[in-house]
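Asker: A predicted structure for the sequence below; I have some questions about it.
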Amino acid sequence: MTQAHPLDAPADPFEVATAAAADIARLTGVDRHDIAVTLGSGWGKAAELIGETVAEIPATEVTGFSKPALAGHVGTIRSLRTEGGKAVLVIGARTHYYEGHGVRRVVHSVRTAAAAGAKTMVLTNGAGGIKEHWAPGQPVLISDHLNLTADSPLEGATFIDLTDLYSRRLRDLAREIDPSLDEGVYCQFRGPHYETPAEVQMAKAMGGHIVGMSTALEAIAARQAGMEVLGFSLITNLAAGISPDPLSHEEVIDAGRQAEPVISDLLARVIGRL
């Protein structure tokens, strides 16, 4: 018999997030955090530059968290202190929708961050680019999203306004640090297979510029929790049909590894200004 997960119905996911936040406070010795960051593929080294590490704990010691299923995700939760004195919660344990655990577990980290006091949520990912002039290793801002999972983290008659979901104020701040930053609409597909060329063209026709398998559901949950959201995608490859080459996860990891010094510095400088 499979053991029940803390987030399984009829549990209240917000009560579980509160318990997880209490675990983080106890294990890190930091009562509240100001900013939360989810580090996606290619972004893992950014934590080294954001600030001084106060504590680092395995995500599995926190209520509701599981070991990441994907290589490139570190499986830890870290509390950092910036030079300006802000407490930053760095989440290196992302549950992807394609793992089949349900949306509650996908957005649990975001709800935990909100319960821990964070008012700003920075979501990062590695993704495919549709704009032909983009190159692997290029960071871009997320301006909006298309949720193509046919699912939502909201339960029941819960109506949340998603206008300016990816904060224009924060995007403008990021461009003050790097005026060359481009932006685009992120399309979250269900995965885990990569998109077909026809699906990429569909996303393009719908107004999409970036394709991936995370972030949109998390952003919705962050807005429900009252957080201001900043989204970054690392373009690890041109999307299927845009690129003449076959896609592979090894390519994603390699692009992230090569881009780490640049994107880590960028993210650290942006967070330093939040």
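Answerer: In hand now; what should we look at?
Asker: from here on, just use CA atoms for contacts and neighbour counts.
Answerer: OK.
Asker: elements contacting the host helix or strand of Asp265?
Answerer: Using DSSP states H and E, Asp265 sits within helix 249-273. Using 3 or more C-alpha pairs under 8 Å, 6 or more residues apart in numbering; DSSP states H and E, the elements in contact with helix 249-273 are helix 47-50, strand 120-129, helix 168-177, strand 228-238.
Asker: putting a second one here so we can go through both:
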Amino acid sequence: MHSKESFRYEDCEETARWLLGRVQSPPTIGIICGTGLGLLAETLHNAETFPYSQIPNFPASTVTGHAGQLVFGSLQGKTCVCMKGRFHVYEGYPLWKVTLPIRVFKLLGVQVLLVTNAAGSLCDTYRTGDLMIIRDHINMPGLAALNPLTGPNDERFGPRFPSLRDTYDSDLRSLALDIARRLGHAGLTHEGVYCMVGGPNFESVAEARFLQKLGADAVGMSTAPEVVVAKHCGMRVFGLSLITNRVSQEYEGEESVNHSSVLEVGEGRAQILQEFVTELVRSIRLHGERESQDSL
């Protein structure tokens, strides 16, 4: 784990400057590719790929199924940057390091952050392979003071005490629901509350029951830190969970989940996820665009 206690604006600036000196166009949309969405980055036009190991100040992704690359290019006429592999606290990184790419995205010119993840279902009506548009989140580590905004605040990114009331952009959520209906995926698309836990173990039965009573519909080990920092930086945020398993709330009669089965569900839903996010990118209206948003 890095010895520094917080990020430095100058480090983010150095990373952004290094990247901007090597890409054709600054990105306006950032996409964190969770399980099942890694192939999206391969559809970018005029793609430029940078392994995390080559990027100044970037950590390395150590999780199976996460490629560890930053990919720049054009998708549906919009300039994008895709993270093929994110960082997690359970890998040993402090939260400021987990979220450093989001602050770099802000300095690159990103206006909208699309965050995807794999999650386990706590809701009786969700099935494996369903999609959950994130309406809100419960940040369990954050409630225990493990927050990416801990430490000195730099006003060049955002205020000391940001509000998270409207973190997941309501217009983007409505747009996504319209897209799901248009693509014929309404039956497998829901809106719900995502809960982040620290991991890397999957939840115990007692923990699953506890989280369900708190109001969580799905649970995973990522997303909340990146979203908190994106909101702090003034970005619009859209979150999407792929439901890869049902979290057991019973002590008898159910198989335990494992990472291989999570990856298998991600591969099975890769095409639908890619189609969904591609259409969402096409339909997003960015600040400064003159054309009206396409009607669906």
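Answerer: Received it, and whenever you're ready, just let me know what you need. Since we're looking at a predicted model, the values are computed, not measured.
Asker: quick one: TM-score?
Answerer: In this superposition the chains share a TM-score of 0.92, using TM-score structural alignment, normalised by the length of structure 1; 266 aligned residues with a C-alpha RMSD of 1.8 Å.
Asker: ok, back up a step: average distance between the helix holding Asp265 of structure 1 and structure 2?
Answerer: Mean deviation of helix 249-273 of structure 1 from its aligned counterpart in structure 2 after superposition (mean C-alpha distance after the TM-score superposition for structure 1): 0.8 Å.
Asker: could you tell me the angle between that helix and strand 228-238?
Answerer: Between helix 249-273 of structure 1 and strand 228-238, the angle formed by their directions is 150 degrees, by axes from the mean of the first three to the mean of the last three C-alpha atoms, to 10 degrees.
Asker: so how far is helix 249-273 of structure 1 off the chain centroid?
Answerer: The chain centroid and the centroid of helix 249-273 of structure 1 are separated by 13 Å under C-alpha atoms, centre = their mean, to the nearest Å.
Asker: show me where structure 1 has strands.
Answerer: Listed from the start of the chain, structure 1 has strands (DSSP state E) covering 35-38, 52-58, 76-81, 87-91, 120-129, 138-147, 182-188, 210-212, 228-238.
Asker: one step back: would you list the helices and strands packed on helix 249-273 of structure 1 in JSON lines and tack on distance to Val90 of structure 1 and mean neighbour count?
Answerer: Compiled in JSON lines, these are given as follows (distance: least, C-alpha to C-alpha, whole Å; neighbours: other C-alpha atoms under 10 Å):
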{"stretch": "helix 47-50", "distance to Val90 of structure 1": "7", "mean neighbour count": "20"}
{"stretch": "strand 120-129", "distance to Val90 of structure 1": "9", "mean neighbour count": "26"}
{"stretch": "helix 168-177", "distance to Val90 of structure 1": "18", "mean neighbour count": "16"}
{"stretch": "strand 228-238", "distance to Val90 of structure 1": "14", "mean neighbour count": "26"}
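Asker: with distance to Ile210 of structure 1 added, can I get these in CSV?
Answerer: Compiled in CSV, these are given as follows (distance: least, C-alpha to C-alpha, whole Å):
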stretch, distance to Ile210 of structure 1
helix 47-50, 24
strand 120-129, 5
helix 168-177, 16
strand 228-238, 8
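Asker: closest to Lys86 of structure 1 out of those?
Answerer: When those are compared by C-alpha to C-alpha, helix 47-50 sits nearest Lys86 of structure 1, at 10.3 Å.
Asker: so what touches the closest one?
Answerer: Contacts to helix 47-50 of structure 1, defined as C-alpha atoms under 8 Å, 6 or more residues apart in numbering, come from residues 80-82, 90, 264-265, 267-269, 271-272.
Asker: including distance to Ala198 of structure 1, could the strands of structure 1 go into CSV?
Answerer: Below are the strands of structure 1 laid out as CSV (distance: least, C-alpha to C-alpha, whole Å):
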stretch, distance to Ala198 of structure 1
strand 35-38, 30
strand 52-58, 40
strand 76-81, 37
strand 87-91, 34
strand 120-129, 14
strand 138-147, 16
strand 182-188, 14
strand 210-212, 13
strand 228-238, 14
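Asker: how far away is the residue nearest in space to the middle of structure 1 from Val37 of structure 1?
Answerer: For structure 1, the residue lying nearest the average C-alpha position, counting by C-alpha atoms, centre = their mean, turns out to be Leu123 (3.3 Å). The spacing between Leu123 of structure 1 and Val37 of structure 1, counted by C-alpha to C-alpha, to the nearest Å, is 6 Å.
Asker: check Gly84 of structure 1 too.
Answerer: Between Gly84 of structure 1 and Val37 of structure 1 the computed distance is 17 Å (C-alpha to C-alpha).
Asker: between these two, which one's more packed in?
Answerer: Applying other C-alpha atoms under 10 Å to Gly84 of structure 1 and Val37 shows that Val37 carries more neighbours, namely 27 against 10.
Asker: just tell me what the more buried one corresponds to in structure 2.
Answerer: By TM-score structural alignment, Val37 of structure 1 lines up with Ile31 in structure 2.
Asker: quick one: that match and Thr79 touch, right?
Answerer: No: contact criterion C-alpha atoms under 8 Å: Ile31 of structure 2 and Thr79 do not qualify, at 10.9 Å.
Asker: any idea how many residues pack against Gly207 of structure 1?
Answerer: Burial of Gly207 of structure 1, expressed as a neighbour count using other C-alpha under 10 Å, amounts to 16.
Asker: quick one, what contacts the counterpart of it in structure 2?
Answerer: Following TM-score structural alignment, the counterpart assigned to Gly207 of structure 1 within structure 2 is Gly215. Under the criterion of C-alpha under 8 Å, 6+ apart, the contact list for Gly215 of structure 2 reads Val193.
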